[in-house]
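*Asks:* compute the structure for the input listed below.
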Amino acid sequence: MSPRTAAVACLALYALAIGSNAQVSDEATRKCLNCICYASTKCNTQIGCTNGGPNSYFCGPYQISYAYWVDAGKPGNFDHFEKCLKDQVCAETAVVNYMNKWGTDCDGDGQVTCYDYARLRLRANAQGRSLGLPGGVVGGRDRLLGPVPGVLRPVALSAGSRTRRRLRHQRPRCPQQQAQLGPKLRHVPPRS
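*Replies:* Have a look, this model is predicted:
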């Protein structure tokens, strides 16, 4: 079974398993994080950071950018985002924080499920296509989960006498604008 097929099957089984439950259990959260991690890098905790060119620097098993980490509240007691994102627990905290902040019903079924979280998570990095993210990675993610509009825009931020440009996330938008926030994910430690 190919990694793409396995990830899609994993997400489909997860969506069926939680059905209409309003509460997200630790086990459901763990399965969701595992699916997203597997779809990102096959959960390779040794991957480190990759640089595909200007504005396309991604780190850790979830391949998270600096802008995504900032938008997730800069989790971790680390002096630099690379250290956090190379640490699976800290990287998962970033994913959970981001999803709890921006969780949206992408497929219009009235629920925010792991499938919606995965689409938003992968689309946040897939927007890197115009920012230099390697095409093979983006292409695989688009085929895996389909197109979900998300927005990354460069924003000029004033920093004293000089201006610098940084990527900043706007609220990811799904095809269905009737966004309904669902249950909050909780961070759960990885299984040993």
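*Asks:* C-alpha only now, for contacts and for neighbours.
*Replies:* Will do.
*Asks:* check contacts around the residue nearest the centre of the chain.
*Replies:* The centre of the chain sits closest to R121, judged by Cα atoms, centre = their mean, with a distance of 2.5 Å. Contacts of R121 were listed using Cα atoms under 8 Å, 6 or more residues apart in numbering, and they are 36, 95, 99.
*Asks:* next: C32.
*Replies:* 11, 14, 114, 118.
*Asks:* and those, which is closest to A72?
*Replies:* A118 (15.3 Å; Cα to Cα).
*Asks:* which SS state does T163 fall under?
*Replies:* strand (DSSP: H, G, I helix; E, B strand; the rest coil).
*Asks:* now it. Nearest residue, chain neighbours left out?
*Replies:* Nearest residue to T163, sequence neighbours excluded (Cα to Cα, 6 or more residues apart in numbering): L157, at 5.9 Å.
*Asks:* sequence B follows; please return its structure for comparison with A:
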Amino acid sequence: MPFSQQPGRMIFALLTCAVMASVAYGGISDKCLGCICRVESGCRPVGCKWDVSSYSCGYFQIKYDYWQDCGRPGTGWKECANDYNCAAGCVRAYMNRYIGSSGCPANCESYARIHNGGPRGCRNPNTMSYWNRVQQQGCTPYSQSLEFVPRRWASYISWKYLFTKK
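*Replies:* Model (predicted):
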């Protein structure tokens, strides 16, 4: 029977493609990003305010050094921080840069704690209260899209089920 006439395999193939896209992207999910945004600013462009020892700006309360670490997107730090798409892209780039060297799993808890505490924030006990606030916004450690498939299995699953004849 042709592949297109096998509904179960077709649905599995579509889900597998979604998993592969998520795995290839490998970054913070929209849900987790939204929880962080709500904690930081109510998810509004709130401008800049003094925070501990420097200014934090915009939707994700991005500091100048954070903006530099994420690759200096947009036309400037404050402008980017107050533009949701630019700021979200900055947070994604920052997470992709540091999650691999943090020693922590790539999940919402780690991303939130890194956002709050810097590149190794997921190991810092002082970031737990921040994580608790993110959880109050509806996120869990597994608020990552499609984290249920271990990354090393994803390509095996897709090739096995997409290209194996029965």
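*Asks:* follow-up on the earlier one: now the contacts of R121 of structure 1 in a markdown table, with neighbour count, distance to H80 of structure 1 and secondary structure?
*Replies:* Shown next, in a markdown table, are the contacts of R121 of structure 1 (neighbours: other Cα atoms under 10 Å; distance: Cα to Cα, whole Å; DSSP: H, G, I helix; E, B strand; the rest coil):
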| residue | neighbour count | distance to H80 of structure 1 | secondary structure |
| --- | --- | --- | --- |
| I36 | 27 | 23 | helix |
| V95 | 26 | 17 | helix |
| M99 | 21 | 21 | helix |
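*Asks:* of those residues, which ones are shared with structure 2?
*Replies:* Contacts conserved in structure 2 for these, counting by both residues aligned by TM-score structural alignment, their matches' Cα atoms under 8 Å: 95, 99.
*Asks:* would you turn the contacts of R121 of structure 1 into a markdown table with distance to Q23 of structure 1?
*Replies:* Supplementary listing: the contacts of R121 of structure 1 in a markdown table, determined by distance: Cα to Cα, whole Å:
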| residue | distance to Q23 of structure 1 |
| --- | --- |
| I36 | 19 |
| V95 | 18 |
| M99 | 15 |
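*Asks:* ok, the contacts of R121 of structure 1 vs R4 of structure 1, which is closest?
*Replies:* Checking the contacts of R121 of structure 1 one by one against R4 of structure 1 (Cα to Cα), the nearest turns out to be I36, at 11.3 Å.
*Asks:* now do the same end-to-end measure for stretch 41-55 of structure 2.
*Replies:* Stretch 41-55 of structure 2 has an end-to-end distance of 14 Å (Cα to Cα, to the nearest Å).
*Asks:* tell me the buried residues in it?
*Replies:* 41, 43, 45-48 (16 or more other Cα atoms under 10 Å).
*Asks:* distance to W77 of structure 2 added to those, as CSV?
*Replies:* Below are the buried residues of stretch 41-55 of structure 2 laid out as CSV (distance: Cα to Cα, whole Å):
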residue, distance to W77 of structure 2
S41, 17
C43, 17
P45, 13
V46, 14
G47, 11
C48, 10
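*Asks:* tell me which two of the contacts of C32 of structure 1 sit farthest apart.
*Replies:* Among those, the pair separated by the greatest distance (Cα to Cα) is Y14 and A118, at 11.4 Å.
*Asks:* narrow the contacts of C32 of structure 1 to those in helices?
*Replies:* Among the contacts of C32 of structure 1, the ones falling in helices (DSSP state H) are 11, 14, 114, 118.
*Asks:* structure 2: which residue goes with the last one?
*Replies:* The equivalent of A118 of structure 1 in structure 2 is A112 (alignment by TM-score structural alignment).
*Asks:* residue contacts, its match?
*Replies:* Taking Cα under 8 Å, 6+ apart as the test, what A112 of structure 2 contacts is 32, 36, 122, 130-131, 134.
*Asks:* do the same with K86 of structure 1
*Replies:* 45-49, 59-61.
*Asks:* neighbours around L145 of structure 1, how many?
*Replies:* Close neighbours of L145 of structure 1, defined as other Cα atoms under 10 Å, add up to 20.
*Asks:* quick one: the counterpart of it in structure 2 from A112 of structure 2, how far?
*Replies:* Using TM-score structural alignment as the criterion, L145 of structure 1 maps onto W131 of structure 2. Separation of W131 of structure 2 from A112 of structure 2 (Cα to Cα): 6 Å.
*Asks:* hang on, Y55 of structure 2 in a strand?
*Replies:* Yes. Counting by three-state DSSP, Y55 of structure 2 is found in a strand.
*Asks:* contacting residues for it?
*Replies:* Going by Cα under 8 Å, 6+ apart, Y55 of structure 2 touches 48-49, 63-64.
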